[in-house]
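1. below is the sequence, then the predicted model.
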Amino acid sequence: MKTSTRIVAALALGFGFSTVQAEQPVLKVCTAENEMPYSNKNGEGFENKLAQYVAEQLGRKLETVSWTDPRYFIRDYLDKGLCDVVMGVDAGDPRLLTTAPYYRSGYVFISREKDGLDLQNWDSPALKQAQRIAFAPGSPAETMLRAIGRYNDMFNYQQELAGFKSKRNQYVKYDNDKLVNEVASGKAEIAILWGPAAARYVKASATPLTMTLIPDNAKRADGEKVGLHYSTSIGVRKDDSALLGQLNKIIKDGQDNIEALLEAEGIPLLDQPETAVSMN
C-alpha cells in the first residue's frame, strides 16, 4: 500500500513538473526570414542574438515568428498578436511603442584600403570621380547622390545590382553582402550603406576595406537636412506598456553586454543624444 502511495505521489509530481515546463512563458519575436546580417530563420543574425539575450533576461523561452516582406509585418504580425516584440526599429517609430535606444550608428563610406580614397563627406573629390558607387535605392545615400549630381550616372549600374527585377508590386531586395562585395571585388570604387548592415561583410572581406562614418550634417539640394545617424530600439504593441518597461530595464542594466555583442559584429557605434540617454 505504501509503495502504491509513493507511485501515485511520484506521478502527481511528474505531471506537476510537466505542467510547469509547458507553461514556461514565451517571448515571441518578429524577425525577418532572410535579412542578413540582422536575422534569418537559422538565427545567425545579430538581432537574433540580441533577441536571445533579451528573452534570457526576461526568463522566457524565445520563439521566433518570421516574415518575408518588411512593408507590412508590423500591421500583419505585431498588431495582430502573432508576436510580442520587434527588434531593430527606429527609436520613436509612431506605429508602435519603442524602448530607449540600445544603439546608435550611421551611414558609412566603404572603399578598398589599397585605393587610399579620402572619403570624409559629400564634398570629397572621390565621390565625383568614382565610376561606380553601390547603394540601396530609397536610402539617404540615394538622396545625397541626387544632391551632388551623381545619381543619374549610377542608374544603369543600379539596374545591374537589382538583377533587372521589376519593382512593380514586389519587394526588391539589395543584399548587403553583395553591395560590399562590389567594392571588395573592384567592380565599384565606393559603397554607401547603413553601418550595421555592412559591418559584418566589411570585417569578413578577404580584401581589406575601409569603413568611414559619414557626418550627420548633410542637406538636400533644397537645404532640407538628410539624416545619416539613427538610434535603434525594440518595439512592442501600443497597448503593452508593461513589457516596454521590462525591456527598458534590460537595456539599461545590460548596456555593456549589448554593446559587446554589437562591437563583435564590427558595428560602428555612436553616443546617444542627451534626449535618448534621458529615456534610460
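-> Received it, and whenever you're ready, just let me know what you need.
2. all contacts plus neighbour counts: C-alpha atoms, from now on.
-> Fine.
3. just checking, residue 209 touches residue 110?
-> Yes - taking contacts as Cα atoms under 8 Å, residue 209 lies within contact range of residue 110: 6.7 Å.
4. more neighbours, those two?
-> residue 110 (28 against 21; other Cα atoms under 10 Å).
5. how near is that one to residue 58?
-> Remark: distance between residue 110 and residue 58 (Cα to Cα, to the nearest Å) = 38 Å.
6. what does residue 265 give?
-> 24 Å.
7. report the contact partners of residue 31.
-> 39-40, 48, 64-67, 86-87 (Cα atoms under 8 Å, 6 or more residues apart in numbering).
8. need the residues that contact the biggest strand by length in the chain.
-> With secondary structure taken from DSSP state E, the chain has its longest strand at strand 103-112. Residues outside strand 103-112 that contact it (Cα under 8 Å, 6+ apart): 117, 119, 180, 183-184, 189-196, 207-214, 228-233, 259, 267-272.
9. strands - which of those land there?
-> Judged by DSSP E, the contacts of strand 103-112 include 190-194, 209-213, 229-233 as members of strands.
10. now those: which count as buried?
-> 190-194, 209-213, 229-233 (16 or more other Cα atoms under 10 Å).
11. the host helix or strand of residue 247 packs against which elements?
-> Following DSSP states H and E, one finds residue 247 within helix 241-253. Applying 3 or more Cα pairs under 8 Å, 6 or more residues apart in numbering; DSSP states H and E, one finds that helix 241-253 makes contact with helix 46-58, strand 97-98, strand 229-236.
12. at 10 Å what do you get?
-> Here helix 241-253 touches helix 46-58, strand 85-90, strand 97-98, strand 229-236, helix 255-265, helix 274-279, going by 3 or more Cα pairs under 10 Å, 6 or more residues apart in numbering; DSSP states H and E.
13. put together a markdown table for the ones you listed, with distance to residue 128 on each row.
-> Putting the helices and strands packed on helix 241-253 into a markdown table (distance: least, Cα to Cα, whole Å) gives the following:
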| stretch | distance to residue 128 |
| --- | --- |
| helix 46-58 | 34 |
| strand 85-90 | 31 |
| strand 97-98 | 39 |
| strand 229-236 | 23 |
| helix 255-265 | 31 |
| helix 274-279 | 36 |
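14. which residue packs closest to residue 128, ignoring adjacent ones?
-> What sits nearest to residue 128 in space, not counting adjacent residues and going by Cα to Cα, 6 or more residues apart in numbering, is residue 150, at 7.2 Å.
15. circling back to that earlier point, and the helices and strands packed on helix 241-253: which comes nearest residue 146?
-> Among these, the nearest to residue 146 by Cα to Cα is strand 229-236 (18.9 Å).
16. and here is the other one:
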Amino acid sequence: MPAWAADRSPRRALTGALAAALTLAVGGAAAQQTGFGADLELVDQTVLRVCADPSNLPLSNEAGEGYENKLAELIAAKLGREGVTYAYFPQGVGFVRNTLRAFQCDVIMGFAQGNELVQSTNPYFRTAYALVVPQSSPLADVTSLSDPRLADARLGVVAGTPPATTLARNGLIGKARPYQLMVDTRIDHPIEDMFADMEAGEIDGALAWGPMAGWYAEQADPPHVVIPLVHEDGGPRMTYRITMGVRPSDQEWKRTLNRVIRENQDEINAILLDFGVPLLDEHDQPITGSAD
C-alpha cells in the first residue's frame, strides 16, 4: 500500500494548505513546544490524543486496561498534558485513515517500524511471534517450528501471519487450525478463541504475536510456556521493532516523542513486562528488567 505522504491529490493538498493557514491564524495554539516547524503541526498541546483499538487486550480497550493505554498515560505525564483522549476504531482496514489521517488523534501507540502508512518514531521495544504451549507439554522445550516433534502437533495459527507461512514451509499446515486475522475486535476475538481451544485440549499449541502470546500465557494456571520464534531458518521474519506512529508531516512531534522514549525507556519496559510482553534485545536475548 502506498505511503500516505505520497497522496498528492488536489483536494488533499488544498485541505493541507487550509489546515496550515488555520493553525497560523489562531496563533499556533496547536504548536509543538520546540522548533519553528511545529507551528504548522496540528498536534493538540493540551491533551495527548491517541488512536486506539476499542477492544484489543492486552494492547488497548475503552476501559483503559491495555499496555498501550498505560504507555499513553506515561507519555502524557512526561509531556505535561492534562490527560489522554482517544479516537477508537478497530485496528484493521481503515484504521489509520479514520483516525490519524483524519486528524482525530495525534499518535498510534504501537506500529511496526518501516510500515509506510505512518511516520515512525524510534522503536521503544522489540519482540517476536511466539509459540505457546502448556508447561506439561512434551513440546515445552521446542525452539523452532522445524523441530520434528511438531510433525503430529495440532497448532493454532492466525491466517496470513508469518508463522502460518513457516508452518507451510515445514509441511505442518495440514494439521493446523486457522483463526481469522482481519476482524472487528468489538465482535470477534480470534486470539482469545485460540487460547481457549488450547485450554480445552483441542489444539496442542498456539502461535501468536508476542504481546498476545505473553499476556494470554500469563492468564493460565499455571502459566504457559512462551517460546519466541527467533531460531527459524529462512522464511518470513518473526521479530519486529515497535514504534509510535505519527503523520508524515509531524516532524517536530516525532522528535518530541523520540526524546520521551529515550529518557523513559526503563519505565516503558516496566509497563510492557508487567503485561507479559516478551521483550528482546538486538541479539534476540530476553530483556527482563531495566534497559542498560
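-> That came through, no problem. What you are looking at is a predicted structure, and each value in this text was computed from that prediction instead of being measured.
17. before we move on, back to that, how do the contacts of residue 31 of structure 1 look in structure 2, which are kept?
-> By both residues aligned by TM-score structural alignment, their matches' Cα atoms under 8 Å, the contacts of residue 31 of structure 1 still in contact after alignment to structure 2 are 39-40, 64-67, 86-87.
18. give me the common contacts of residue 209 and residue 110 of structure 1.
-> 180, 183-184, 202 (Cα atoms under 10 Å, 6 or more residues apart in numbering).
19. for the residues you listed, which single residue is the most surrounded?
-> Using other Cα under 10 Å as the neighbour criterion, residue 180 leads those with 27 neighbours.
20. just give me the match in structure 2 for that one.
-> In structure 2, the residue paired with residue 180 of structure 1 is residue 195, using TM-score structural alignment.
21. which stretch of structure 1 is stretch 116-126 of structure 2 matched to in the alignment?
-> Aligned using TM-score structural alignment, stretch 116-126 of structure 2 spans residues 94-104 in structure 1.
22. how about that stretch: buried residues?
-> Of the residues in stretch 94-104 of structure 1, 96-104 count as buried by neighbour count, 16+ other Cα under 10 Å.
23. now tabulate the residues you listed in a markdown table and tack on distance to residue 23 of structure 1.
-> As requested, the buried residues of stretch 94-104 of structure 1 are exported to a markdown table (distance: Cα to Cα, whole Å):
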| residue | distance to residue 23 of structure 1 |
| --- | --- |
| 96 | 28 |
| 97 | 27 |
| 98 | 28 |
| 99 | 27 |
| 100 | 30 |
| 101 | 31 |
| 102 | 30 |
| 103 | 33 |
| 104 | 36 |
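24. strands along the stretch 1-150 of structure 1, start to end?
-> Taking DSSP state E, counting those that start in this stretch to define them, one finds strands in the stretch 1-150 of structure 1 at 26-32, 34-35, 39-40, 61-67, 85-90, 97-98, 103-112, 133-135.
25. pull the longest helix from structure 1.
-> Ordering each helix of structure 1 by length in residues (DSSP state H) puts helix 2-22 first.
26. for that helix, what is the distance to the chain centroid?
-> 46 Å (Cα atoms, centre = their mean, to the nearest Å).
27. which strands or helices does that helix pack on?
-> Counting contacts by 3+ Cα pairs under 10 Å, 6+ apart, helix 2-22 of structure 1 packs against no other helix or strand.
28. from what I can see residue 183 of structure 1 touches residue 206, true?
-> No - counting by Cα atoms under 10 Å, residue 183 of structure 1 stays clear of residue 206, with 11.5 Å between them.
29. quick revisit: so which of the helices and strands packed on helix 241-253 of structure 1 comes closest to residue 145 of structure 1?
-> Using Cα to Cα, those put strand 229-236 closest to residue 145 of structure 1, at 16.9 Å.
30. tell me, the closest one lands on which residues of structure 2?
-> Aligned using TM-score structural alignment, strand 229-236 of structure 1 spans residues 239-246 in structure 2.
31. most neighbours out of the kept ones among the contacts of residue 31 of structure 1, which is it?
-> residue 86 (25 neighbours).
32. need the contact list for that residue.
-> With contacts defined as Cα under 10 Å, 6+ apart, residue 86 of structure 1 is in contact with 28-32, 47, 51, 65, 73-74, 77-78, 96, 98, 233-237.
33. kindly list the longest helix within structure 2.
-> helix 10-25.
34. number of residues surrounding the spatially closest residue to residue 263 of structure 1 that is not a sequence neighbour?
-> Using Cα to Cα, 6+ apart and skipping residues adjacent in sequence, the residue nearest residue 263 of structure 1 is residue 269, 7.8 Å away. Counted with other Cα under 10 Å, residues neighbouring residue 269 of structure 1 total 17.
35. counterpart of residue 269 of structure 1 in structure 2?
-> Residue 269 of structure 1 maps onto residue 279 in structure 2, by TM-score structural alignment.
36. doesn't residue 271 make contact with its match?
-> No - counting by Cα under 10 Å, residue 279 of structure 2 stays clear of residue 271, with 11.2 Å between them.
37. for the residue nearest to residue 55 of structure 1 when sequence neighbours are not counted, grab the count of nearby residues.
-> Spatial nearest neighbour of residue 55 of structure 1, chain neighbours left out: residue 62 (5.6 Å); criterion: Cα to Cα, 6+ apart. Using other Cα under 10 Å, residue 62 of structure 1 is surrounded by 19 other residues.
38. same question for residue 12 of structure 1.
-> Residue 12 of structure 1: 12 neighbours (other Cα under 10 Å).
39. same check on residue 148 of structure 2?
-> For residue 148 of structure 2, using other Cα under 10 Å, the count is 11.
40. how far away is residue 111 of structure 2 from residue 147 of structure 2?
-> As judged by Cα to Cα, residue 111 of structure 2 and residue 147 of structure 2 stand 31 Å apart.
41. neighbour-wise, which of the two wins?
-> Between residue 111 of structure 2 and residue 147, counted using other Cα under 10 Å, residue 111 has the larger neighbour count: 21 against 11.
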